[in-house]
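Undergrad: Sequence plus the predicted model coming up.
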Amino acid sequence: MTAKLILASGSPRRKELLQQLHLPFSIQVSDLEETFNEQDSPENIVMSLALQKAQEVAKNHFSSYVLGADTVVVSEGRILGKPVDEQDAISTLQSLSGKTHQVMTGVAIIFGTNIVNFYERTDVTFWELTQSEIERYVKSGEPMDKAGSYGIQGLGAAFVKEIHGDYFSVVGLPLARTIRELRSIGFSF
């Protein structure tokens, strides 16, 4: 019997990405209150958050591969979370307009006593955005549940001038590296 894969995330984007690979998996969302040291680097924060999610689920699934992930958007050294309201989303998008920011996705995979924890960083450059296109985008509702107030896989794609790094990491899960790391600790599919 092959060990199962459990996604420790309720993200519809991560679910879609794993489905795209035709991987059999189940979802168990961690209800852990996420904590991190704000003085830590964004890289360490995103890896820590992914690990916390995976550990919370893995403690009840010792014989399964548990995959946790977390994504943050970083601009000028500041982590940009999900917007608290429409005005926050507008302000965030204004701050990203015409600039390059970083998107980091941390991943943690736990299988028994094996733990793999890594992150991928992608640089994303936005075009100069007009106030009307920002407001129209925010009115669509799309940015309201996304770190950095945009989704590269949706309407927010119109803002992206270029990326350097893994596109799928910006969406929420660096697929190619995740598959390789799963294989490195014995996962087969």
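TA: Arrived safely, thanks for sending.
Undergrad: drop to CA atoms for contacts and neighbour counts, all remaining ones
TA: Noted.
Undergrad: Just want to check the distance between L175 and P24.
TA: According to CA to CA, to the nearest Å, L175 stands 15 Å off from P24.
Undergrad: okay, these two: which has more neighbours?
TA: It is L175, of L175 and P24, that has more neighbours when counted by other CA atoms under 10 Å, with 18 against 11.
Undergrad: Hmm, the more buried one is touching L182, no?
TA: No: at 10.4 Å, L175 does not count as touching L182 under the criterion of CA atoms under 8 Å.
Undergrad: what helix or strand does K15 sit in?
TA: helix 12-20 (DSSP states H and E).
Undergrad: so how far is that helix from its chain's centroid?
TA: Chain-centre distance of helix 12-20: 11 Å, with CA atoms, centre = their mean, to the nearest Å.
Undergrad: mind listing what's buried in that helix?
TA: Within helix 12-20, the residues that count as buried by 16 or more other CA atoms under 10 Å are 13-15, 17-18.
Undergrad: ok, these vs A54, which is closest?
TA: The closest of the buried residues of helix 12-20 to A54 turns out to be R14 (CA to CA; 14.0 Å).
Undergrad: here's the one I want to compare it with:
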Amino acid sequence: MQFVLASQSPARLRILREAGIDPIVCVSEVDEDAVLEALPHASAEEKVRALATAKGHCVASAIVEGRINVPEAGKLPRECVLVACDSMLESGGKLLGKPHDSQTALTRVKELSMSQATLWSGHYLVHLRENTAGWEILANSAHSCSTKICFGAISEEEAAAYVASGEPLEVAGSFTIDGLGGAFIEEIHGDHHNVIGISIPLVRTMMADLGLKWTDLWEHWNPQASN
């Protein structure tokens, strides 16, 4: 069985490789803003789950319709587990995605100083198999999880330096825990993998609910890929 990651996130790819999974990466072309605009009154949990579902469905449909060819790695088993994710930070009653620009990132970093926030992540899993007629979707499921984050005091100088590094611009909530931003996070409650981008304990449970074994994915593990 092969793992397909429907995300271009380097952090998610790194987590999977460190966990013994060497995934194929297939990036979706979902209009995230359009998905959110259709859910103006949804909760944070509902929004991240909807975004993950849209991304996963997009890639899975492209595989089934032959618009994306799953590349072979030796003799690739004709069976895949595809996972898509999306994350947002909820703080002060606001849901924060990627800031994209320096001023927005700086404002957010300052606001998060000495605060508590919740990182929400949606996960969408699809089980696919290839037969003589092509790829087919056997089952799918969507779940979400959350992790509490406690930020330390962040000075004006530190906030400016962090934003100047460029790291906060394309990450949910303007913070990472596995990079420069980790120095400002003093405590978390919940799965730390989730804060980085993908909850591998949740994915393992989702697979088990569909009768699939996480350990079957280790067959294609390349130890060199995680170094």
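TA: Alright, I've got the coordinates. Owing to the predicted nature of the structure, the values given are computational and were not obtained by experimental measurement.
Undergrad: Just the closest of the buried residues of helix 12-20 of structure 1 to I152 of structure 1, please.
TA: R13 (10.9 Å).
Undergrad: which residue lines up with that closest one in structure 2?
TA: Matched by TM-score structural alignment, R13 of structure 1 corresponds to A11 in structure 2.
Undergrad: Tell me which residues touch that match, please.
TA: Taking CA atoms under 8 Å, 6 or more residues apart in numbering as the contact definition, A11 of structure 2 lies against 196-197.
Undergrad: and the gap between it and K110 of structure 2?
TA: 24 Å.
Undergrad: for P23 of structure 2, same thing?
TA: Distance, P23 of structure 2 to K110 of structure 2, by CA to CA: 36 Å.
Undergrad: from the middle of its chain, how far away would the lengthiest strand in structure 2 be?
TA: As assigned by DSSP state E, the longest strand anywhere in structure 2 is strand 134-151. Centroid separation between strand 134-151 of structure 2 and its chain, computed with CA atoms, centre = their mean, is 9 Å.
Undergrad: go on, stretch 168-187 of structure 2?
TA: For stretch 168-187 of structure 2, the distance to the chain centre is 15 Å (CA atoms, centre = their mean).
Undergrad: Tell me the buried residues in that stretch?
TA: Buried residues in stretch 168-187 of structure 2, counted by 16+ other CA under 10 Å: 168-177, 181, 184-185.
Undergrad: Between the two ends of that stretch, what distance do you get?
TA: Termini of stretch 168-187 of structure 2 sit 19 Å apart (CA to CA).
Undergrad: ditto for stretch 100-119 of structure 2
TA: Using CA to CA, one end of stretch 100-119 of structure 2 lies 18 Å from the other.
Undergrad: quick one, what contacts the aligned partner of C26 of structure 2 in structure 1?
TA: Matched across to structure 1, C26 of structure 2 falls on Q28, judged by TM-score structural alignment. Applying CA under 8 Å, 6+ apart to Q28 of structure 1 gives the contacts 6-10, 57.
Undergrad: change it to 7 Å
TA: By CA atoms under 7 Å, 6 or more residues apart in numbering, Q28 of structure 1 lies in contact with 6-9, 57.
Undergrad: after superposition, how close is the helix holding K15 of structure 1 to structure 2?
TA: Here the mean offset of helix 12-20 of structure 1 against structure 2 after fitting is 0.7 Å, by mean CA distance after the TM-score superposition for structure 1.
Undergrad: any residues touching the helix or strand that comes right after the longest strand of structure 2, and which ones?
TA: Moving toward the C-terminus from strand 134-151 of structure 2, the next helix or strand (DSSP H and E) is helix 156-164. For helix 156-164 of structure 2, the external contacting residues (CA under 7 Å, 6+ apart) are 102, 105-106, 109-110.
Undergrad: Try it again at 10 Å.
TA: Contact partners of helix 156-164 of structure 2, identified using CA atoms under 10 Å, 6 or more residues apart in numbering, comprise 101-110, 113, 154-155, 168-169, 174-175, 180-181, 184.
Undergrad: What is the aligned counterpart of V57 of structure 1 in structure 2?
TA: V57 of structure 1 maps onto V59 in structure 2, by TM-score structural alignment.
Undergrad: part of a strand, is its match?
TA: No: counting by DSSP: H, G, I helix; E, B strand; the rest coil, V59 of structure 2 falls outside a strand, being helix.
Undergrad: does it really touch A84, like I thought?
TA: Yes: with contact defined as CA atoms under 10 Å, V59 of structure 2 counts as touching A84 (8.8 Å).
Undergrad: Mind listing what's buried along the longest strand of structure 2?
TA: 135-137, 140, 142-151.
Undergrad: re earlier: how about the contacts made by the match of V57 of structure 1?
TA: 4-7, 26-30, 65, 67-68, 82-84, 126.
Undergrad: mind redoing it with 6 Å?
TA: By CA atoms under 6 Å, 6 or more residues apart in numbering, the residues touching V59 of structure 2 are S28.
Undergrad: do A172 of structure 2 as well
TA: 88, 97-98.
Undergrad: That'll do, ta.
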